[in-house]
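Q: sequence and computational prediction follow.
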Amino acid sequence: MARSDERKLDFIIDEMIDAVSNSKDEIFSIGEDSRKEFEKLRNLLSETKATVQRVIKEGDDLEQKVRFSRIRLSKVSQHFDQYNENQIREIYDQTHKLQTELTMKREKERNLREKRDDLERRLINLERTVARAESLVGRISVVLNYLSDDFKQVGDLLQEAHEKQEFGLRIIEAQEEERRRLSREMHDGPAQMLANILLRSELIDRTFRERSPEEALEEIKDMRKMVRSSLYEVRRIIYDLRPMALDDLGLIPTMKKYLANMSEYNKIDIEFTTHGKERRFNSKYEVALFRLVQESVQNAIKHAEASSIQVKVEITESAVLVVIKDDGKGFDTKHKKDHSFGLVGMKERVDMLEGQLKITSKVGKGTTIFIQVPLNE
């Protein structure tokens, strides 16, 4: 690489570092502003809830007074001749005044409830904004690290500018893809469940006050299931990051334990069989094969709604063959679904190992996945 080309490339990298650094500061500022707004809204929500409770109590007291005033008015109507004109007017005016106050109080209560619900929705959106800002700042920090340190060090080892750029970008893309996958799973799983739990808690409060404790108890039972499911999703995501048993026990025992847990939790039949001599492989093979089976089984459970899954692993001297078969609803392999990140990731993993991936499926006939990976250790 010519000296002038190196200077040009370094200048471009420096410009990229400045642009990314400025973007990081702007995103951080957005996150901090959103966090401050979140705290203000949370305090306002707390005050609004207290006001709602106070207005409800005042409305209930007024309703009691209106009830007594109506009883008194009824007595006056029955014994009209026992009261003078001023007394009658006073009773009618008092009853009308109380009814007007009650109507206004209930209208105020309705407006406050709407304000409270709107604040809760805004809080949820702000919380997501803060989380996204924090995630973006973390990702940009990774990019900055590679641009300012690792990327420049790689340049000393590479002879061509094209190789230098390709190497750095591939590292960044691999990390960013993993972060995108984790972000999607957190958003679609625990984040959605927690938002639903927050809304369900409000429903329980209404049910308890406006209906009966028994109905509120049923709602609590349903919410407990949601909390349990959310906890499972968090644990699953943690397990997805790196199953520790894979390093300690190896591929087959870890796969067996994982499938048994999935079978027990999802209440479906998962049959796991192995052929050939069990042994340890290079870490890249064990991790890749485990992820491929994991993604296939999760797709069969979540998307295919299978009731039975068969997983077979055959180990030979030169290759590993894996077959995952389910009795789910299947799909048309010729029709590519939007955002089918799982299948794309599986193909990429198999390609990295110089293996073969074949998927056969028909609508209503289940799906079978064949994976063959050569052991080029």
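A: Ah, there it is. Predicted, not measured: the structure shown is a model, and the values here were computed from it. Numbers count the residues shown, from 1 in each chain.
Q: switch to C-alpha atoms for all contacts and neighbour counts from now on
A: Will do.
Q: residue 272 is in contact with residue 311, isn't it?
A: Yes - Residue 272 is in contact with residue 311 according to Cα atoms under 8 Å; the separation is 4.9 Å.
Q: tell me which of these two has more neighbours.
A: Set residue 272 next to residue 311 and count neighbours by other Cα atoms under 10 Å: residue 311 wins out with 22 against 16.
Q: quick one: the more buried one is in a strand?
A: Yes - counting by DSSP: H, G, I helix; E, B strand; the rest coil, residue 311 is located in a strand.
Q: distance check, it against residue 348.
A: Distance, residue 311 to residue 348, using Cα to Cα, to the nearest Å: 21 Å.
Q: one more: residue 78?
A: Distance from residue 78 to residue 348, by Cα to Cα: 88 Å.
Q: for residue 372, helix, strand, or coil?
A: With three-state DSSP as the criterion, residue 372 reads strand.
Q: what's the burial count for it?
A: 20.
Q: which element is the closest residue to it other than its chain neighbours on?
A: Nearest non-adjacent residue to residue 372, counting by Cα to Cα, 6 or more residues apart in numbering: residue 321, 4.5 Å away. Using DSSP states H and E, residue 321 sits in strand 319-326.
Q: comparison target below:
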Amino acid sequence: MADNPMVEKSLDAIIQEMVDHVSNSKDEVFTISEKSRKEYENLKEELEDLKIQIDAYIEQGDDLDKKSRVARQRLSQMSEQFNEYSETEIRNMYEETHQLQMNLSMAREKEKQLRERRDDIERRLRDIDETIDKAEKLGGKISVVLNYLNEDFREVSEALQDAKQKQEFGLQIIEAQEEERRRLSREIHDGPAQMLANVLLRSDLVERTFKERSVKEGITEMRSVKKMVRSSLYEVRRIIYDLRPMALDDLGIVPTLRKYLATVSDYHELDIRFQSFGKERRLESQYEVAIFRLVQEAVQNAVKHAEADRIDVKVELTWQTIMIIVKDDGKGFDMEGKRKGSFGLIGMHERVDMLSGDLDIDSGIGKGTSVTIKLPISEEK
């Protein structure tokens, strides 16, 4: 299946655009909240000042009210005793009483206006307080959404990338299976099949030799045929061993690894050193197969790609875990660059994950490679 980088780019662009819009919305909500807070503080200060003014006007009004009552009483007395006061005194008293009533009326009106302003500010403060509360809650929700976009959507993108990688891995497995079939076909054709065809031809030659020549020459030809059969049998066994070593079912993991590594060492003329720690015992088939394939993959990587001169393989078996270390002195590789395209490493990770284990690969250009695998053993066979 062809890759579609435009789809990945579009998805990342959409996610980034959503993040930008939500971030801008969060900033706008924060700005509204801060403006509301500032207005709230200003109105609160004005309210406190209004309360002081209202108290002052109440006190002033009460004082004017007392003075106005006294003045009205005095004016009433002067009216009753009209002959005892001059016209000027009566007029002055009347003007004083009128002025007190005017001042009282103005004070009460001012108090009323201040009370209305106070009530209006208190209503606005309640509304602003609700706005601030809603803005804070909305800001919190936006933060959750933003975190979701920044983290979970990124994980979705990574999951899609991982799914794509696994799909490629699956296709690679199919391709590897077909390549393995082609390899086996070639090996069987060039090895055992060719040898068996030669055996058939040589058997005809043996028959003619016995008939046309001497028994001695016939026996010599028989020995040659026997040697060819032995070589053919060796090739068949080697092919079977590569597919699945029978020793794994018969002897267990440690003897099989020892024999396998000795064979690889002889064939490739490499210094491969194997050490096992702990009591050797049989494990469940799933563990033995997984361990063998993991070591096989790590060793084959070192042989094919690392150009190593020496490979150290250590296996430590306890009652609860098995630890495997495969270390080579090869040329190593760039971890970041290799991680994205190596289906061999992906396959190792997949196999280790299926057994709930841990896989750690440490490498660097010119520093060799170290593969450490730790698998929990849930049951002993």
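A: Okay, I see it. These figures come from a predicted structure and were not determined experimentally.
Q: overall similarity of the pair, as a TM-score.
A: Here the TM-score for the pair of chains, by TM-score structural alignment, normalised by the length of the first structure, is 0.41; 161 aligned residues with a Cα RMSD of 1.7 Å.
Q: so which of residue 78 and residue 348 of the first structure has more stuff around it?
A: residue 348 (14 against 10).
Q: the more buried one and residue 95 of the first structure, how far apart?
A: As judged by Cα to Cα, residue 348 of the first structure and residue 95 of the first structure stand 77 Å apart.
Q: just give the number of residues close to the nearest residue to residue 346 of the first structure once chain neighbours are set aside.
A: Distance criterion Cα to Cα, 6+ apart; nearest residue to residue 346 of the first structure, sequence neighbours excluded, is residue 292 at 6.0 Å. Neighbours of residue 292 of the first structure under the rule other Cα under 10 Å: 21.
Q: could you do residue 212 of the second structure as well?
A: Other residues close to residue 212 of the second structure by other Cα under 10 Å number 10.
Q: distance of it relative to residue 204 of the second structure?
A: When residue 212 of the second structure is compared with residue 204 of the second structure (using Cα to Cα), they lie 12 Å apart.
Q: hmm, residue 195 and residue 230 of the first structure touching each other?
A: No - here residue 230 of the first structure does not reach residue 195: they are 10.8 Å apart, not a contact under Cα under 8 Å.
Q: okay, those two: which has more neighbours?
A: residue 230 (19 against 14).
Q: check contacts around residue 287 of the first structure.
A: 246, 251 (Cα atoms under 8 Å, 6 or more residues apart in numbering).
Q: what about residue 143 of the second structure, distance to residue 137 of the second structure?
A: Residue 143 of the second structure is 10 Å from residue 137 of the second structure, by Cα to Cα.
Q: who has more neighbours, these two?
A: residue 143 (15 against 12).
Q: name the element the residue nearest to residue 346 of the first structure belongs to?
A: helix 283-302.
Q: pull out the buried positions in that helix.
A: Using 16 or more other Cα atoms under 10 Å as the test for burial, helix 283-302 of the first structure gives 285-297, 299-301.
Q: same check, this time on stretch 18-30 of the first structure
A: Applying 16+ other Cα under 10 Å to stretch 18-30 of the first structure flags 20, 21, 24, 27, 28, 30 as buried.
Q: and what of stretch 42-61 of the second structure?
A: For stretch 42-61 of the second structure, by 16+ other Cα under 10 Å, it's 43, 44, 47, 50, 53, 54, 57, 58, 60, 61.
Q: ok, and what's touching it?
A: Contacts for stretch 42-61 of the second structure (Cα under 8 Å, 6+ apart): 104, 107, 108, 110, 111, 114, 115, 118, 121, 122, 125.
Q: show me what the host helix or strand of the first one is packed against.
A: Think residue 104 of the second structure. Element membership of residue 104 of the second structure [criterion: DSSP H and E] is helix 87-147. On a contact count with 3 or more Cα pairs under 8 Å, 6 or more residues apart in numbering; DSSP states H and E, helix 87-147 of the second structure meets helix 5-80.
Q: next, the angle helix 87-147 makes with the helix it packs on.
A: Using axes from the mean of the first three to the mean of the last three Cα atoms, to 10 degrees, the direction of helix 5-80 of the second structure lies 170 degrees away from that of helix 87-147.
Q: contacts for stretch 340-349 of the second structure, please.
A: Residues outside stretch 340-349 of the second structure that contact it (Cα under 8 Å, 6+ apart) are 169, 172, 294, 297, 339, 359.
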